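*Asks:* model the following, please.
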Amino acid sequence: MQDEELPPFFAEVIPNVTVPRGRDARIPCVIDNLGSYRPAWIKVEDKGILSIHQQVISRNYRISLSTSDNRHFVLHIRNVQESDRGGYMCQINTSPMMSQVGYLDVLVPPDIVVEESSSDVVVREGSNVTLTCKARGYPRPAITWRREDNEPIPLGAWKNGKKTQTLVQTYEGEFLTVTRVSRVHMGAYLCIANNNVPSPVSRRIMLHVHFPPVIWIPLQLVGAPQRANVTLDCHSEAYPPAVNYWAKDNHKIFLDNDKYTLSVRKGGYKAHMQLTVRQLRERDFGTYRCLSENLLGSTEGSVKLYELSPHSRQQQSLDAHQADRHPYGRSSYHDGKYFASEDGFSEDEESQNGIPRQDASLGVSICAGASATLVAAFVPMVLRCAN
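*Replies:* All right, here's what the predicted structure looks like:
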């Protein structure tokens, strides 16, 4: 019996093909002993005939056919789209019909669904907030949250009436919920959609946490002699950003002049204010107020600046041994000014030196002499005194 009298058969299994959207797909059908039979390509889902033998029937301009030696029939789909996903049947018009099916899978890179995702969010401190990020793509993208500054995200949960807090670098899921949001949550968050189809995409969402001003005065009681220069410190936190200023008696201090120098260093919702009072005179002593105001409220703190009697040069200086044993920490001299360190003290040191320990809630610094020496400082901030 000769080959042409044998029935046709599929020489190879039609493979399943996976391509990213926009690429070209190639689906082969290999038949032996075809003889006078005519193969056809058919789209399984809608039963649409794409080609018969060597002739393309489909009106889809992206579909073409290549053949060789009456054995290979390759279906080509250019610029593959999601609508092309599905089964493709190579059918031979025998009786009964013979067919094989290969499946085309179309990968779609992730895309953020903007209309279903959060934009920038403003929330009051203490409220609950949920950030939403939706994405489309195939396979379905996974959503990962992280902070833009790479700081960990504080997430809390309630258990037995108590709030527990966990710090996480990333969080998985479409919804990022923060209970009782605080100022530490404020910042830019990135939701990243990834399904391993190049390339991942992200959306930036700013979380603004509004709260009224709070103030921290590190040194509330400062002593210095006349003619010294003194720098007072005040720290504030507020959002929206506050208007910060100093005042003495009923006089607001907004601008530098011959008597005052103002300095403000800002970072995020924090501000560090300094007021330098130069060439102290009797009228300069008294209470200085640090004030902070925004749309949600206002607050103030105060520093009492009092006068010290001048001391002799000998009394002004501390040798290295005395400085090391000073009950309020180690002091250092630089550029004509004395600085207090953050060193703590012990009860033994207190008794050895015979100097009573100051109240930690107050913070006391004393400056004396023409080039004033720092005698005491019980806070982590620096009082600077100089001519």
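*Asks:* C-alpha from now on. contacts and neighbour counts both.
*Replies:* Will do.
*Asks:* ok, residue 122 - contacts?
*Replies:* By CA atoms under 8 Å, 6 or more residues apart in numbering, the residues touching residue 122 are 207, 208, 209, 210.
*Asks:* filter those residues down to the ones in strands?
*Replies:* 207, 208, 209, 210 (DSSP state E).
*Asks:* between all of those residues, which two are separated the most?
*Replies:* Farthest pair in the ones in strands among the contacts of residue 122 (CA to CA) is 207 and 210. Separation: 9.7 Å.
*Asks:* alongside the first, I'd like the structure of this one:
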Amino acid sequence: MPYFVYFKIYNARGLRTPTISHITQEQIRDIGGQVDLDCSVHYAQDYPVLWWVERNLYEYTESLQLSRDRQLNTFIVLPYAKKQMKYDRQKTTEALPLSSNSGLIIRDSRFSMRFDAASATYTLSIKDIQETDAGWYQCQVLLSVSNKITAEVELQVRRPPVISDNSTRSLVASEGESAQMECYAGGFPPPKISWRRENNAILPTGGSIYRGNILKLNSVHKEDRGTYYCVAENGVGKGARRNINLEVEFAPVVTVPRPRLGQALQYDMDLECHVEAYPPPAISWLKDEVQLSNNQHYRISHFATADEFTDTTLRVITIEKRQYGLFTCKAQNKLGTDEGQVQLFETIIPVCPPACGQARYSSAAPPALAAPHTALAAPHTALAAAAAALAALAAAR
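*Replies:* Next comes the predicted model:
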């Protein structure tokens, strides 16, 4: 006849060893929500039962992905460099006691405890959940000073994205070099990162949107400079955005809008060059390889229309015969030099502007210049005479 033998395990005090038969599975909640965490314990009438919470000392973002090794009691962090690093769990979290048996230890009206004797279940309730409530909640049965039984449940709190401080804020690169902008964000669920340019301009990588934490440019051009947007979204809130300014250093490019200009003697004339460069260049004007400066014959002015654009003007004052010829505007920065040339030649009739309203003729000015004014007056006299004749004819009738 078969028979069965039953064994009961007792501790040194002759009592059954407590066990945790059930604990709530992972919970995900919104800010302001409510959650109940259950822990069912058997044979623990004579032992303290506690709830603890372990909260992160810093927030893990997409740049620092976290996995947990329960056996080694460590966190394994996998950064984008693909190099594993292990951090002692005690150094990355803080542990706080919340309750003992059916009573609260923490003084926070959002927390409450209840005990159901029938199921031997200790329930920790949290209302008006905050971001800081996220963490690992641990149910403990203390057997001795050095021995305890534990079970854990993770509470995740949905949080809107926040751009991390280790993301790129601004970047300066020289033309032809490679450059990369990085963007990371905290939040739950883990945010997705995308890149755009101002006014939805085409990205150097192609297309108007790029997805990923790192936007890499293999060879930057001056056309790539401007504002880039890092956008983090996870479906919670409106998302987050950071503006990243990319400055591209490049050698000067000089353009001359009017390479040939004419003006009469004793009048002023403005010679112009447009300069595009970054960093801002040193600009100079030369004639016959001699650098010019401000004096009674010349006046130089620079007007910056943007960080990379400068308009430079050389005014030749009261032109003399020796001042006609070839002028050079030269721009130079640490990346290179460029120049443009303007030819100033003599004319008989003054050019306006900048000669408008000027009266710089000397007493020896050629009288022929006054003739056009006399000729222009003649038609007005003839018209007046014709009008008078018509009026007289009408009166006679």
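*Asks:* what about the second structure, which of the contacts of residue 122 of the first structure hold up?
*Replies:* Contacts conserved in the second structure for these, counting by both residues aligned by TM-score structural alignment, their matches' CA atoms under 8 Å: 207, 208, 209, 210.
*Asks:* thinking again about what came up before, mind giving me CSV with the ones in strands among the contacts of residue 122 of the first structure and columns for neighbour count and distance to residue 258 of the first structure?
*Replies:* Output for those, formatted as CSV (neighbours: other CA atoms under 10 Å; distance: CA to CA, whole Å):
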residue, neighbour count, distance to residue 258 of the first structure
207, 20, 42
208, 20, 39
209, 23, 39
210, 22, 37
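*Asks:* make CSV out of these and add distance to residue 67 of the first structure.
*Replies:* Shown next, in CSV, are these (distance: CA to CA, whole Å):
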residue, distance to residue 67 of the first structure
207, 60
208, 63
209, 66
210, 69
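*Asks:* between these, which is nearest residue 26 of the first structure?
*Replies:* Ranked by distance to residue 26 of the first structure (CA to CA), those are led by residue 207 at 47.7 Å.
*Asks:* distance of the equivalent of the closest one over in the second structure from residue 209 of the second structure?
*Replies:* In the second structure, the residue matched to residue 207 of the first structure (TM-score structural alignment) is residue 246. Distance of residue 246 of the second structure to residue 209 of the second structure, computed by CA to CA, to the nearest Å: 17 Å.
*Asks:* who's in contact with the residue opposite residue 308 of the first structure in the second structure once aligned?
*Replies:* Superposed on the second structure with TM-score structural alignment, residue 308 of the first structure falls opposite residue 347. When contacts are counted by CA under 8 Å, 6+ apart, residue 347 of the second structure touches 262, 263, 264, 265.
*Asks:* overlap between those residues and the first structure?
*Replies:* Where the first structure agrees (both residues aligned by TM-score structural alignment, their matches' CA under 8 Å), the contacts of residue 347 of the second structure reduce to 262, 263, 264, 265.
*Asks:* which neighbours do residue 207 and residue 210 of the first structure have in common?
*Replies:* Listed as contacting both residue 207 of the first structure and residue 210 by CA under 8 Å, 6+ apart are 122, 123.
*Asks:* what's the closest non-adjacent residue to residue 76 of the second structure?
*Replies:* Leaving aside its chain neighbours, residue 76 of the second structure sits nearest to residue 86 (4.8 Å; criterion: CA to CA, 6 or more residues apart in numbering).
*Asks:* same check on residue 366 of the first structure?
*Replies:* Going by CA to CA, 6+ apart, residue 366 of the first structure has residue 223 as its nearest residue, at 4.3 Å.
*Asks:* hmm, that neighbour is touching residue 310, no?
*Replies:* No. With contact defined as CA atoms under 8 Å, residue 223 of the first structure and residue 310 do not form a contacting pair (11.1 Å).
*Asks:* higher neighbour count, the two?
*Replies:* Under the criterion of other CA atoms under 10 Å, the comparison of residue 223 of the first structure against residue 310 puts residue 223 first, with 22 against 17.
*Asks:* just the element for that one, please.
*Replies:* In this structure, residue 223 of the first structure is located in strand 221-224 according to DSSP states H and E.
*Asks:* gap between whichever helix or strand comes after that strand and the chain center?
*Replies:* Scanning forward in sequence from strand 221-224 of the first structure by DSSP H and E, the next helix or strand is strand 229-239. What separates the centre of strand 229-239 of the first structure from the centre of its chain is 27 Å, taken as CA atoms, centre = their mean, to the nearest Å.
*Asks:* and strand 229-239 of the first structure, which stretch of the second structure?
*Replies:* Under TM-score structural alignment, the match for strand 229-239 of the first structure is residues 268-278.
*Asks:* what's the matching stretch in contact with?
*Replies:* Residues contacting stretch 268-278 of the second structure (CA under 8 Å, 6+ apart): 248-258, 261, 263, 307-319, 329, 331, 333, 340, 342, 353-355.
*Asks:* for ChimeraX, what selects the buried ones among these?
*Replies:* To isolate the buried ones among those in ChimeraX, judged by 16 or more other CA atoms under 10 Å, type:
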select :248,249,250,251,252,253,254,255,256,263,308,309,310,311,312,313,314,315,316,317,318,319,329,331,333,340,342,355
